[in-house]
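S.K.: Mind folding the following:
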Amino acid sequence: MPYVNIKVTREGGPDGTGPTPEEKRQLISGVTDLLQQVLNKNPATTFVVIDEVPLDNWGMEGRQVSQIRAAQT
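M.R.: A predicted model of the protein is given here:
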């Protein structure tokens, strides 16, 4: 019973709030298909969870992503 957790920053999308419902559908479908093809896992018992993380809660290079994005504009 595979469990896949995808974490993305809450940005992008048409309103800046994260992936669109269609993009999420594609991620869930694509990951499920990949696990079936590569590891022969049953799609009925494959769980995919997408977590959207606010930019202030995601860091890299010692800074919040919100700071990095602000410096890029």
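S.K.: only C-alpha atoms for contact and neighbour calcs from this point on.
M.R.: Fine.
S.K.: Give me the neighbour count for Thr32.
M.R.: 22 (other Cα atoms under 10 Å).
S.K.: and what of Ile6?
M.R.: The burial count for Ile6: 14, using other Cα under 10 Å.
S.K.: ditto for Met60
M.R.: Counted with other Cα under 10 Å, Met60 comes out at 8.
S.K.: The structure of the following sequence is requested for comparison with the preceding one:
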Amino acid sequence: MPYVNIKITREGATAAQKRELIQGVTQLLQRVLGKNPATTVVVIDEVDTDNWGIGGETVTDRRAPGR
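M.R.: Modelled structure (predicted):
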């Protein structure tokens, strides 16, 4: 049973976009690896930009106006 965990920043991904991600990843695993879609698990975690760091700073700080 494949398990895929997608992590994105919490910035308003719509339910439709998340559905598309789940369907697309499931189809990709079926096509490339022959995995059964009925047993493929996809989880999307949304992380606040204050809790996501790149290069020693938060995404919130990196995206601050005037940078």
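S.K.: which one in the second structure is aligned with Ala44 of the first structure?
M.R.: Correspondence of Ala44 of the first structure to the second structure, assessed by TM-score structural alignment: Ala38.
S.K.: So its match lies in a strand, does it not?
M.R.: No: assessed with DSSP: H, G, I helix; E, B strand; the rest coil, Ala38 of the second structure is helix; it does not lie in a strand.
S.K.: any idea how far Ala16 of the second structure is from it?
M.R.: Distance, Ala38 of the second structure to Ala16 of the second structure, by Cα to Cα, to the nearest Å: 20 Å.
S.K.: can you map out the strands along the second structure?
M.R.: 3-9, 41-47, 53-54, 57-58 (DSSP state E).
S.K.: So which bit of the first structure is the third one matched to?
M.R.: So that's strand 53-54 of the second structure. The aligned range for strand 53-54 of the second structure is 59-60, by TM-score structural alignment.
S.K.: How far off centre is the matching stretch?
M.R.: Offset of stretch 59-60 of the first structure from its chain centre (Cα atoms, centre = their mean, to the nearest Å): 16 Å.
S.K.: same deal with stretch 42-49 of the second structure?
M.R.: For stretch 42-49 of the second structure, the distance to the chain centre is 6 Å (Cα atoms, centre = their mean).
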